[in-house]
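**Student:** Pasting the sequence and the predicted model now:
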Amino acid sequence: MAEMYKNIETPVMNLLDDCLIHIFQQLDSRMDRDSFGLTCHRWLHIQNTSRRSVKLCCSVTTYGSSRLTQGSFNVSAFHVYKLLTRFPYLTSLSLSGCTELPDSGLSQLEFFGSSLRSLCLACCFQITDTGFSLVASGCSNLKSVDFYRCNITDIGLTAIAKSCLSLQTVNLSYCTKISDCGVRFLSQKCRQLRSLVMSHCRSITGSGFNGCSETLVHVEADSCKLEPDGISGLVSGGGLEYLNLSGLFWSIHGDGLARIGQGSAVHLRVLNLRMCRDATNEAIMMISKGCPALQEWSLAFCHEITITGWVAIGWNCNNLEVLHVNRCRNFCDRGLQALQDGCKNLSKLHMNHCVRVTQLAVESFKCRRSSVVISQEEAVHIFPSFNFTDGNG
């Protein structure tokens, strides 16, 4: 009797691969998908070829620091080879935190990288321009790359910019070997670029952004050595909606920040100037007039702004909803009065350690603007509460 049932094929085994793939894609839970592959070798193959995303367990746990999860082993070129041959149609791959992975570990991307749309190599410290050139030659359809703390130079970035023309999101944070030359190629070649993070890239002055695409809506350039002409370049595309220039107090002097308000940033909605301690009243006046769409603005630690600047904000920033004035030494009762009389859409004011603001002025503000929340919170990073404009729209 057992032999009889052993030779009987179940109808499901006669299904075409396309049908099995469709069934697999309808499975919601990870447990069900893993069980699917345990059925037989054919079903395991279906599972493997249907896999679209892999993130290794040694991934970075905290961006902005060098702390990594301690894996049980160092990921080698062989491990990546096995991974890519088992899952040949990945669209998203994260090798972040593979600190000992050599350039040869990326060689298989030349054969299995054409389907990749997202690649994360954050903290892959051993990858050089040779490895990034392998990425360029094998992954021409990439839309998103994360090279946080990588040793990429202008040579590697140029290779990627020339090959991956559809790039939309690029993270170059702490890539200290990148200069304006590499950024220029990225800006000129990747005309669909929407988001660029280049925090702490202190060899970048911003000159490489002149004539950037109008698709560029999000830029993080905190702690960079941007020059006035570089700031003009950053906003030159005309589509920028989010700009983080915090921590530029030691490199931008005079009215360099005023370039933001000279007519190209009319769509700017979030601006972080935290710790731009030399931001002048003239710059604040230009920005308040030239950026009518501003919804959130951080001026924390901007000590040079006096009553002239605060009046300009109150008078001109009619769409402003959130303002950060934490620890501004020259923010005083009259400045608070200017915000009280203007900024009709203000809903939240981040204010603490403003030593020239009296409790009486605060109580008056609360009475007149009861809908505005006064928060003691100090926000280092500002995250947009809106969706960026569709690049196709």
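**Tutor:** Perfect, I can see it now. Numbering: from 1, shown residues only.
**Student:** Please count neighbours and contacts with C-alpha atoms only from this point.
**Tutor:** OK.
**Student:** which residues are contacting the host helix or strand of residue 42?
**Tutor:** Secondary-structure element containing residue 42, defined by DSSP states H and E: helix 41-50. Contacts of helix 41-50 with the rest of the structure, by CA atoms under 8 Å, 6 or more residues apart in numbering, involve 17, 20-21, 24-25, 33, 36-38, 86-89.
**Student:** and of those residues, the nearest to residue 171?
**Tutor:** The nearest member of these to residue 171, counting by CA to CA, is residue 89 at 23.6 Å.
**Student:** For my notes, confirm that closest one occurs in a strand.
**Tutor:** No. With DSSP: H, G, I helix; E, B strand; the rest coil as the criterion, residue 89 is coil rather than part of a strand.
**Student:** burial count for it?
**Tutor:** Other residues within reach of residue 89, judged by other CA atoms under 10 Å, total 19.
**Student:** any idea how far it is from residue 100?
**Tutor:** Distance, residue 89 to residue 100, by CA to CA, to the nearest Å: 25 Å.
**Student:** And for residue 274?
**Tutor:** Relative to residue 100, residue 274 is positioned 36 Å away (CA to CA).
**Student:** These two: which is more packed in?
**Tutor:** Between residue 274 and residue 100, counted using other CA under 10 Å, residue 274 has the larger neighbour count: 26 against 16.
**Student:** my read: that one touches residue 302, true?
**Tutor:** Yes. Between residue 274 and residue 302 there is a contact at 6.8 Å, judged by CA atoms under 8 Å.
**Student:** Please compare the first structure with the one that follows:
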Amino acid sequence: MGSLSSSLDDSIGLGTLQLTSKTVQEERSKDDEAHPCKKTLSITDLPDECLGLVYHSLKYGTDYSSFGLVCRHWLHIQNYNHESLLVNIDLHTYRLCQTPKISSESFSIILCRLLIRFQHIRFLSLSRLPDVTDYIASQSQFFGSEVQFLSLKGFYEYSDKKLSLIFSPFPRLTSVCLSSSHITDKGLEILAKSYASLQKVDLRDCRKITDRGLEVLAKNCASLKEVDLGECQRISDRGLKVLAKCCASLEKIDLRYCCRITDHGLEGLAKYCASLKKVVLAGCQGITDKSLEALAKCCASLQKVDLGHCQRISGQGLEVLTKRCVSLEKVDLNGCKWITDSEISSLLKNCSKLHSLGISFCSNVTGIGFHGCPKTLTTVEALNTYNLTTEGIKEIASVGGIQYLSLMGDAVNDEAVITISKGCPLLKSLWLECVDEVHLEGWKAIDLLPEDHKRQQKN
């Protein structure tokens, strides 16, 4: 791989600057001297920072490949500016698709060559790829050291040793995704002791992680800001309390379906992590109004809360939360059967910054609680809200700023659809299900024929 000649760093991270090659410049100079009235200019006369901007403005994977095939110099530009190596994603990526024909040895060689070629990769995703061998360790000294985000999602068959073999070459890691992997407390300990500056860790559905592993992570990585422990069935209040005490700067935590988390753990979390902005508690059946009261008391900066399918909390607890946490922007109440129009009205009254509300499967909501809701509301999800009425849909549409709307049920009729078409001028996405009561008049109101809608649903 050729080296870049200049070392002038630019302010936007595109790397060093270099003009066109010396040989090309000399040839053009001679031509310009022979024809003083004719100056030869081309895109290759642009400095590297401009070519880098051109490269970053490309939209499709094939365009990135074509860019590097123009000439050797442009290949260097590509190598220097390519920042992402992901799996099965076209944008800004090179694709490594899993295939049963590729051996672990071959895959390890291919991966090493790519990491050696692209020295400035910051985002590396190797989700569900073939096994790796020790060959990667022998080549790691030649890798670039700028990788900050590493995803090893879905590595079911990887042992702790294999996982550590992959993330060990990247000293600047700040974010790691290990969701749905078989990492154990031992592997988490290796990770925590190697990367004290970690800020984000995704351990969702890591069934082998226990309180012990979480405690080691918390004690070694005090700078953690985001932690996803969703579906980690072996995590309890004990581990959560240690995490809260050691990581006071925590801003986002996902505890969805953590069946062993109760009010005791949430009270400790709220007490020590006052700067929390996002809390996901969906499916936590050990949570009651006490948890909401603790969050309301200590976490006034809360912006997003997911209480989906939490059956042991009530409207009283929700009201306490919304009165204190007035900065709430997104609230998910999907599946909370205790929610009524009264709670919706109180929520919308207290939270003037709210822009997203989920009330799917809330069977006691008719929609009239949306009367007078804030103009900031842009997203409403109300699927399987069986008591939703046409009048309720009119109240939702009357907001005026709705951009994303999902509805389902008999109340979705011609009158409701026509009201939506007139009352939601900013609408970008309308998802309708079970629309037997919508006829040609309704479809015309939103410029969509019934056949077109059915085709969209099928896709």
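**Tutor:** Done, it's in. Computed from a prediction, not measured in an experiment: that's the story for all the values here.
**Student:** which is the next helix or strand following the helix holding residue 42 of the first structure?
**Tutor:** Sequence order places strand 53-55 as the next helix or strand after helix 41-50 of the first structure, per DSSP H and E.
**Student:** Can you list the residue ranges for strands in the stretch 151-300 of the first structure?
**Tutor:** 169-171, 195-197, 218-220, 242-244, 270-272, 296-298 (DSSP state E, counting those that start in this stretch).
**Student:** can I get the ones you listed in a markdown table with mean neighbour count and distance to residue 324 of the first structure?
**Tutor:** Compiled in a markdown table, those are given as follows (neighbours: other CA atoms under 10 Å; distance: least, CA to CA, whole Å):
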| stretch | mean neighbour count | distance to residue 324 of the first structure |
| --- | --- | --- |
| strand 169-171 | 20 | 26 |
| strand 195-197 | 21 | 22 |
| strand 218-220 | 22 | 18 |
| strand 242-244 | 24 | 14 |
| strand 270-272 | 24 | 9 |
| strand 296-298 | 24 | 4 |
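**Student:** Turn these into a markdown table, columns for distance to residue 54 of the first structure.
**Tutor:** Below are those laid out as a markdown table (distance: least, CA to CA, whole Å):
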| stretch | distance to residue 54 of the first structure |
| --- | --- |
| strand 169-171 | 19 |
| strand 195-197 | 23 |
| strand 218-220 | 26 |
| strand 242-244 | 30 |
| strand 270-272 | 33 |
| strand 296-298 | 36 |
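**Student:** Nearest to residue 345 of the first structure, out of the ones you listed?
**Tutor:** Going through the strands of the stretch 151-300 of the first structure one by one, with CA to CA as the measure, strand 296-298 comes closest at 10.9 Å.
**Student:** average distance between the closest one and the second structure?
**Tutor:** Its match in the second structure and strand 296-298 of the first structure itself, once the structures are fitted together, sit a mean 1.3 Å apart by mean CA distance after the TM-score superposition for the first structure.
**Student:** helices and strands around the very next helix or strand once past that strand, which ones?
**Tutor:** Per DSSP H and E, the first helix or strand lying C-terminal to strand 296-298 of the first structure is helix 307-316. When contacts are defined as 3 or more CA pairs under 8 Å, 6 or more residues apart in numbering; DSSP states H and E, helix 307-316 of the first structure packs onto helix 281-290, helix 333-341.
**Student:** Can you list the residue ranges for helices in the first structure?
**Tutor:** Counting by DSSP state H, the first structure has these helices, from start to end: 2-6, 17-25, 30-37, 41-50, 77-86, 109-112, 129-138, 154-163, 180-189, 228-234, 281-290, 307-316, 333-341, 359-368.
**Student:** now for the ones you listed, which one comes closest to residue 259 of the first structure?
**Tutor:** For the helices of the first structure, proximity to residue 259 of the first structure was assessed by CA to CA; helix 228-234 is nearest, at 5.5 Å.
**Student:** Give me the residues contacting the closest one.
**Tutor:** Looking at helix 228-234 of the first structure with CA under 8 Å, 6+ apart, the contacting residues turn out to be 205-212, 252, 255-257, 259-260.
**Student:** Now the buried members of those.
**Tutor:** Using 16 or more other CA atoms under 10 Å as the burial test, the contacts of helix 228-234 of the first structure include 205-212, 252, 255-257, 259-260 as buried.
**Student:** Turn those into a markdown table, including distance to residue 132 of the first structure.
**Tutor:** Compiled in a markdown table, those are given as follows (distance: CA to CA, whole Å):
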| residue | distance to residue 132 of the first structure |
| --- | --- |
| 205 | 23 |
| 206 | 23 |
| 207 | 24 |
| 208 | 21 |
| 209 | 22 |
| 210 | 25 |
| 211 | 26 |
| 212 | 23 |
| 252 | 32 |
| 255 | 38 |
| 256 | 35 |
| 257 | 34 |
| 259 | 34 |
| 260 | 33 |
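**Student:** which one among those residues gets closest to residue 238 of the first structure?
**Tutor:** Nearest to residue 238 of the first structure among these: residue 212, at 8.8 Å, using CA to CA.
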